[in-house]
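In: Got a sequence here, can you build the structure:
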Amino acid sequence: MRLRGVRRSSNIEDRRGRGGGGIAIGGLGGVGVLLVLAIGYFTGIDVTPILEGSTQSSTQREITPQEEAAAEFSSQVLATTEEVWSEIFPREVGAPYEPPVLVLFSGTTSSPCGGASGATGPFYCPLDRKAYLDTQFFATLSQRLGAEGDFAAAYVIAHEVAHHVQDELGILDQVNSVRQRAGEAQANAITVRLELQADCLAGVWAHHVDGLLEPGDMAEALNAARMIGDDHLQRSAGRVPQPHTFTHGTSEQRESWFARGYESGSIGGCDTFNASSL
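Out: Model (predicted):
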């Protein structure tokens, strides 16, 4: 992705180098545990490390050159999402776009949606309308998940920003309301549609930054979508895929909806909730 000359976003909250910030189950209390579980269930965040972890001490450490480069990259990608959605919203929604803040952290941090660590992966918290990213996640994405390339990393950021777009559109509240009345399997199925819509909206962003793309960038994003499909992740963990437990969609579905968003370039092309098939 060609980012030379692209501005850096000012909507960055930099917590890198602070360390610590982990939340222990003993410090949450019964209500706190239920809140973390509920938020994790709704947003798709893996809260296991929070519930199984222990309180971690705050430490200061030096930021590596690799992390600094990842932070600059993230800031520039975030800036492109701001420009794209600020252009699309007045035209398609008839309202201005209010961009999210991207929280960059190292190791662990806290959020209103619970503790965050490298194990949770990037996520969007609707309670404070911020996206959270451990800058070391890009290495995990490439080395452990098999999703290499800078545009694979950009796709991940665009996906989390897409959840903010859904929040701006009122979709997250609607989904949460439906989920509260649904059984587990049905709630998971609704969450899959939510996540696939975010993939599609990330594709819409990709459509509008096409001039910044380099040869192979789309292949990197599509590969990333495949590598983080529920079926692929469950097989990689040595498990037989269980569709009723899926919360993000299969590799094929994630790849397909990202491609649909890229082809349409429009929010209207991402209505996963009324799609007869995914």
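
In: going forward, measure contacts between C-alpha atoms and count neighbours the same way
Out: Will do.

In: Ala202 and Ala162 touch, don't they?
Out: Yes: the pair Ala202 and Ala162 qualifies as a contact (Cα atoms under 8 Å) at a distance of 6.1 Å.

In: Wasn't Glu98 part of a helix?
Out: No: with the criterion set as DSSP: H, G, I helix; E, B strand; the rest coil, the secondary structure at Glu98 is coil rather than a helix.

In: Sequence B follows; please return its structure for comparison with A:
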Amino acid sequence: MKWQGRRGSRNIEDRRSMSGGKAVGGIGGLGLIAVVVIGYFLGIDVTPLLEGAGGISPQTQSTQITAADEEAAQFVSVTLADTEEIWTGVFADQLNARYEPPILVLYKGVTQSPCGSASGATGPFYCPSDQKVYLDTDFFTTMSRTLGAKGDFAAAYVVAHEVAHHVQNELGILGQANAYRAQVSEDKSNAVSVMIELQADCYSGIWAKKADEAFGSIEHGDIREALNAAKQIGDDTLQKNAGRVPQPHTFTHGTSEQRQNWFATGYKTGDLASCDTFSADRL
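Out: You can find the predicted model right below:
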């Protein structure tokens, strides 16, 4: 992905040097990583579990910002700027509407949001209450080393996916879907969650297509990186890798095949209407 030297976003809230917390004691090493990965990708906030085991203990501290941290922050800033331009254009062209971009919160260790504490246990997420995306760039390392989702465009896919949830919120889709989820059984709620996530994957594909057309930023192999990332974070793949038999009724994000297919649909069409997972005959 061609991103160096390009415009960054002004909609970054940098909390990396603010007081926060870090993972200490209790669960450690591969055990901590396993809990974090399983918790995030199965749609579970495992922060209470880690706190109970001494895994995360909020402590006031100064956080050292490394050169790698700065490069990751610049990458996120450029990617976010790209989403702002692309979705402003898509809203204007396809909806005759104005797009209001989200704020992206960069943090290290632990921070707070109206949707709960943000940490390595929660992974990147979008909070509709304050319309902010929360991201610890250390998660990119987890993606590459633990999940096998390598490459800068795999990381861009993660940012684009969370911004896509903001797009859903702007369109009123996220609020309606979550209101319905609160009224139905767990199985039905999970099914709607899958539709939400697959639509966000499809919107991510739209962003990728439009970004390539507008900026020529996509290089050979980038789309393959995004599709591989979608594969590695499918519910069925994650459950298999965790030593479990996949249980479709517990899926909250979709299978590897579904996630790949919906990203590809958005990338091929560039059309919001093609991403209507809620009316699709088959996910």
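
In: still on that earlier bit, compare Ala202 and Ala162 of the first structure (neighbour count), which wins?
Out: When Ala202 of the first structure and Ala162 are compared for neighbours, Ala202 comes out ahead with 32 against 25, by other Cα atoms under 10 Å.

In: Arg179 of the first structure -> the second structure?
Out: Across the two structures, Arg179 of the first structure finds its equivalent in Arg181 of the second structure, going by TM-score structural alignment.

In: so who does its match touch?
Out: By Cα atoms under 8 Å, 6 or more residues apart in numbering, the residues touching Arg181 of the second structure are Lys188, Ser189, Asn190, Val192, Ser193.

In: roughly how far apart are the first one and Asp69 of the second structure?
Out: So that's Lys188 of the second structure. Lys188 of the second structure sits at a distance of 40 Å from Asp69 of the second structure (criterion: Cα to Cα, to the nearest Å).

In: Excluding residues flanking it in the chain, which one is nearest the aligned residue in the first structure for Ile233 of the second structure?
Out: Residue mapping for Ile233 of the second structure onto the first structure gives Ile228, with TM-score structural alignment as the criterion. Using Cα to Cα, 6 or more residues apart in numbering and skipping residues adjacent in sequence, the residue nearest Ile228 of the first structure is Ser251, 6.7 Å away.

In: The one you found pairs with which position in the second structure?
Out: Checking TM-score structural alignment: Ser251 of the first structure goes with Ser256.

In: burial measure for its match, as a count.
Out: Burial of Ser256 of the second structure is recorded as 20 neighbouring residues (other Cα under 10 Å).

In: now swap in Val192 of the second structure and tell me
Out: When neighbours are counted by other Cα under 10 Å, Val192 of the second structure comes out with 20.

In: Please identify the helix or strand for it.
Out: Secondary structure assigned from DSSP states H and E places Val192 of the second structure in helix 186-215.

In: what's the angle between the next helix or strand after that helix and helix 186-215?
Out: Following the chain from helix 186-215 of the second structure toward its C-terminal end, the next helix or strand by DSSP H and E is helix 222-232. Computed with axes from the mean of the first three to the mean of the last three Cα atoms, to 10 degrees, the direction of helix 222-232 of the second structure lies at 170 degrees from that of helix 186-215.

In: quick one: contacts for the closest residue to Arg235 of the first structure other than its chain neighbours?
Out: Counting by Cα to Cα, 6+ apart, Pro241 is the residue found nearest to Arg235 of the first structure once chain neighbours are left out, at 6.3 Å. Residues near Pro241 of the first structure by Cα under 8 Å, 6+ apart: Asp230, Asp231, His232, Gln234, Arg235.

In: what ranges do the helices span in the stretch 1-150 of the second structure?
Out: Taking DSSP state H, counting those that start in this stretch, the helices of the stretch 1-150 of the second structure run over residues 29-41, 47-52, 67-90, 138-142.

In: Thr111 of the second structure is nearest to which of the ones you listed?
Out: Judged by Cα to Cα, the one of the helices of the stretch 1-150 of the second structure that comes nearest to Thr111 of the second structure is helix 47-52, at 11.9 Å.

In: tell me which residues in the closest one are buried?
Out: Within helix 47-52 of the second structure, the residues that qualify as buried by neighbour count (16 or more other Cα atoms under 10 Å) are Thr47, Leu50, Glu51.

In: Leaving out sequence neighbours, find the closest residue to the aligned partner of the first one in the first structure.
Out: What that stands for is Thr47 of the second structure. Matched to the first structure by TM-score structural alignment, Thr47 of the second structure sits across from Pro49. Nearest non-adjacent residue to Pro49 of the first structure, counting by Cα to Cα, 6+ apart: Ala119, 6.8 Å away.

In: which one in the second structure is aligned with the one you found?
Out: Correspondence of Ala119 of the first structure to the second structure, assessed by TM-score structural alignment: Ala121.

In: Please apply the same query to Ala79 of the first structure.
Out: With TM-score structural alignment as the criterion, Ala79 of the first structure matches Ala81.

In: ok, now which ones touch the residue nearest to Ile228 of the first structure?
Out: By Cα under 8 Å, 6+ apart, the contact list for Ser251 of the first structure reads Ala225, Arg226, Met227, Ile228, Gly229, Asp230, Asp231, His232.

In: Looking at neighbours, which among the residues you listed is most surrounded?
Out: Of those, with other Cα under 10 Å as the count, Ala225 tops at 26 neighbours.
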